[in-house]
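S.K.: using only what follows, build the 3D model:
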Amino acid sequence: MKKLLSLCLCTSLSLSFALQADEKLMTASKKPIKNVIMIVGDGMGPAFTTAYRYYNDDPNTPEIEETVFDRHLVGLNSTYPAPISGYVTDSAAGATALATGIKSYNGAISVDVDKKPLKTVLQHAKTLGKKTGVVVTSQVNHATPASYITHNESRRNYDAIADSYIDNGINIDLLLGGGTKYFIREDRNLVEEFKEKGFQYVDNYEQLTSIKKEEPLLGLFAPVGLPWSLDDSNKHRLSEMTKIATEQLENKNGYFMLIEASQVDWAGHSNDIASAMAEMDDLAKTLIYLEQYVEQNPDTLVVLTADHSTGGLTLGSDGEYKWQPSVFKGMTQSISAIAQFIAEKEFTAEQLATMLTFALTDEQLSQLHSIKQDESEKITKPQLTRQLYKKLNQFVSAKSFTGWTTGGHTGIDVPVFAFGKGFEKFQNKTDNTDIAKIIFTIL
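M.R.: You can find the predicted model right below:
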């Protein structure tokens, strides 16, 4: 009899706990989405996330390990701009579509084809009383962040775009990235103007640990874009800035934040596979942090996609059925930094082998010496560095069997990743404008 009573009591308690758990889940599911984190992997077509899987693979295990990207893939998006610009988008038109839900011409910063301003999801979030933030590895007035914050007929109007961040009314509570060249100028000091409006200002990563939580924040850490991840003092600077941003933006009304892994695109333009994978690693670490953040803040939605794909990256080249990321995985500085070194100094084969992590052939060394000897007196040092950078990237790509079809963008569909509250809303979407349209409804 005692055993029967004990069993009944245990069953009753189990049912009670189960009902309480179900009630909590139902209550949580009814709560609105409080925080929306939009991430753009600039230039990050599907080949980049596939490449990162193999780059990140542990060669000591028989299986190829899943990445954070694999865990959250929900669909593909088309990226074409307004018909006036054809089928291949630039970052401005791509970001305009992602930020406003409207397609425009290449070069447009959240204006339509008639150059009329379009409301962005960030601006809408601000009108609803939410905090807003932008974290990028480019200059903060580059095409993608600008398309969420402001409006301009041309992405090239960098000074005017920076000016508009104040002149059109400040609609951001946090802005982190590069761009002191555009914010501290002879004709105007926007940093001082932001400070007069109550913003804290920092210009190195270390200062981020001592900021005040209750005050808005401007952080500019480079004259233009941040250094390559491989060369930066913090090789995971995007994930670190993101961590600070989530803490800084937290409030009872929630927030909208844009994060951009800007330099995946820059690496694609340069056909620089080593830097591309280092930037992807920084983005992956950012997502891993956000996974943990969403666990603690289940009313948060995270969406990641690309504005387009850059470089026409292929894994395998020259008819060889192989791709070897181990060739460049051990690099501790960018190919750009190596090019600058050999442009300025005499170099030995041994020095280059150490920096590149593999030895160049006599023919390849001869090509580098030829560029220096034949061109150094005819062109500027930056031009010489660019030529050496291009040649070194060709060597790395050849050694690793990495293929590229272009130094520009391509028109292929790009992946969409989502997790957190409401992630299922982004499954099977077919166009970049759908991202903004859904976020508008969520906000």
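
S.K.: contacts and neighbour counts: CA atoms only from here.
M.R.: Will do.

S.K.: distance between the ends of stretch 147-159?
M.R.: Across stretch 147-159, the terminal residues are separated by 15 Å (C-alpha to C-alpha, to the nearest Å).

S.K.: so where do the strands sit in the stretch 301-443 of the chain?
M.R.: With DSSP state E, counting those that start in this stretch, the ranges of strands along the stretch 301-443 of the chain come out as 309-310, 314-315, 402-403, 409-410, 414-420.

S.K.: ranking these by burial, who's on top?
M.R.: strand 309-310 (a mean of 32; mean count of other C-alpha atoms under 10 Å).

S.K.: could you also give me the structure for this next sequence, so I can compare it with the first?
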Amino acid sequence: MTRRHAWISAGLAGSTTALIAATAVPAAAVPAAPHGPKNVIVLIGDGMGYNQAAEASLYENGTSSKQVATDPATGAVTEVQGTPSQAHESFPVQVDMQTFASGGSYDPQQVWTDFDYVKNGATDSGAAGTAMATGVKTYNGGIGVDPAGNEIENISERAISMGKAAGVVSSVPFSHATPAAYAVHDESRNNYHAIADKELASELSVVMGAGHPYYDDDNQPLETPAYDYISSGSYEALAAGQTEWSFVEDGADFEALTAGDAPEKVFGVAQVGSTLQQGRAGASGQPYGDPLNEVPSLATMTAGALNVLDGDEDGFSLMVEGGAIDWAGHANDSARNIEETLAFNDAVDTVVDWVEENSSWKETLVVVTADHETGYLEGPGADPAWSTLDGASGAVPAGSWNSGGHTNMLVPVYAKGAGAKELDRRARMTDPVRGAYLDNTDLANLLLEDLWAEGPGASAGNGSPRGREMAGR
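M.R.: The predicted model follows:
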């Protein structure tokens, strides 16, 4: 697929030379749209902060956008706008998002005066995914539950209650935290078998990801199956056609899903262990320096999912996760980060193409974001100041990884289409360097409280933080 580019020239951001405290805009009610979006597509680059995106764009195009640098003369921290080159970087709504879990916080003054501040208090993907899918913050490790363990309705369930279809796609195992948060409810993200069983029993129309028990990370058959992400009984029933799902595992079958008639329910497990590509063998240190696995790309999975979901005339909800950006960040591996981020960008391009060829921006909302940043990627020589990555097309930019874990920094949100402006209005807080930002719960509550609030799934009461605990589950 040809990558589309949005070339936008810009200079330095006019940020403050003195750091200021967060400013909250008065909480005026966000008006509900008379007709919410028919389709909602959320693409999440797991662990993808601004610099993960910058590193990949520098390698691909020699340009980047929205890095941060400290002026050595004045100590002022500014955002360098740069030259965006990805499709979503031209979306009309561009804000930032805080990501901390229940009980956490983000201090926009301290973050730019203490380099180490964001190394503490970070969310995990379970809590972040839950917040983005349900509109309620929870503890690290929780999946679709509030801090007390009550199950909270997610946007996939709201879509289904409105007669729409719903699906999840990931480049990491289908029962991992982010797809799980948009699909099911569990007290722990580590209960992979239980999560897989709940996905199989769900009313979703699409579940796709890595996590095949018969293959390793190099797309090679295992001598002994590894049932890490699904139980043996559940997998064998799925593969034998003993469930209501159409099972897909071969690359050619994934490709066939992208066009023509498609089954109503598809469970796709690529023939690879933990990730589509990131976990494969090799250490060349250069993107694509090691042979790629012969498995479907995230973009192909996304195209297949769209073709399946588009069969519902009432519309759909789809979450697509570039999950292995996070894994590359934990490993402080720039080569694999570049590969995974570019693969995620391809999935975004696939969605943009689908909207413009098969739908319209008047009926479809697309949101591109991250659940948190991983690895604290900065330019060379960072700490205690901030510096930018720099490089030419085809070269791995010089940089520095300053953590092996998640961080508590703001992450980007790009939105376009039906209801996107309402998301912009929810960015009521101000960071002195990054600008307007919202909370990760706003992504779900835009739909649950406003754009899809009039659907049959809307409810009140039950004593919940948002009045949406799911009784009887």
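
S.K.: so which of the strands of the stretch 301-443 of the first structure gets nearest residue 31 of the first structure?
M.R.: strand 414-420 (12.9 Å; C-alpha to C-alpha).

S.K.: quick one: contacts of the closest one?
M.R.: Strand 414-420 of the first structure is contacted from outside by 44-46, 69, 72-79, 291, 294, 298-309, 424, 426, using C-alpha atoms under 8 Å, 6 or more residues apart in numbering.

S.K.: now with 7 Å?
M.R.: With contact meaning C-alpha atoms under 7 Å, 6 or more residues apart in numbering, strand 414-420 of the first structure is reached by 45-46, 72-78, 294, 298, 300-306, 308-309.

S.K.: quick one: map residue 314 of the second structure onto the first structure.
M.R.: Using TM-score structural alignment, the partner of residue 314 of the second structure in the first structure is residue 253.

S.K.: ditto for residue 144 of the second structure
M.R.: Checking TM-score structural alignment: residue 144 of the second structure goes with residue 110.

S.K.: pretty sure its match contacts residue 94?
M.R.: No: here residue 110 of the first structure does not reach residue 94: they are 9.8 Å apart, not a contact under C-alpha atoms under 7 Å.

S.K.: what about those two, which has more around it?
M.R.: Counted by other C-alpha atoms under 10 Å, residue 110 of the first structure and residue 94 do not tie: residue 110 has more neighbours, with 38 against 33.

S.K.: which ones are touching that one?
M.R.: Here residue 110 of the first structure is in contact with 96, 100, 117-118, 147, 150-152 (C-alpha under 7 Å, 6+ apart).

S.K.: could I get these as JSON lines with neighbour count, distance to residue 14 of the first structure and secondary structure?
M.R.: Output for the contacts of residue 110 of the first structure, formatted as JSON lines (neighbours: other C-alpha atoms under 10 Å; distance: C-alpha to C-alpha, whole Å; DSSP: H, G, I helix; E, B strand; the rest coil):
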{"residue": "96", "neighbour count": "36", "distance to residue 14 of the first structure": "52", "secondary structure": "helix"}
{"residue": "100", "neighbour count": "30", "distance to residue 14 of the first structure": "49", "secondary structure": "helix"}
{"residue": "117", "neighbour count": "17", "distance to residue 14 of the first structure": "58", "secondary structure": "strand"}
{"residue": "118", "neighbour count": "20", "distance to residue 14 of the first structure": "54", "secondary structure": "coil"}
{"residue": "147", "neighbour count": "31", "distance to residue 14 of the first structure": "53", "secondary structure": "helix"}
{"residue": "150", "neighbour count": "25", "distance to residue 14 of the first structure": "55", "secondary structure": "coil"}
{"residue": "151", "neighbour count": "26", "distance to residue 14 of the first structure": "57", "secondary structure": "coil"}
{"residue": "152", "neighbour count": "22", "distance to residue 14 of the first structure": "61", "secondary structure": "strand"}
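
S.K.: biggest separation within those, which pair?
M.R.: Using C-alpha to C-alpha, the contacts of residue 110 of the first structure reach their maximum pairwise distance at 100 and 152, which is 13.8 Å.

S.K.: stretch 178-195 of the second structure corresponds to what range in the first structure?
M.R.: Under TM-score structural alignment, the match for stretch 178-195 of the second structure in the first structure covers residues 144-161.

S.K.: how far does that stretch sit from the chain's center?
M.R.: 18 Å (C-alpha atoms, centre = their mean, to the nearest Å).

S.K.: list the buried ones in it?
M.R.: 144-156, 158, 160-161 (16 or more other C-alpha atoms under 10 Å).

S.K.: taking those one by one, which sit in strands?
M.R.: Residues of those located in strands (DSSP state E): none.
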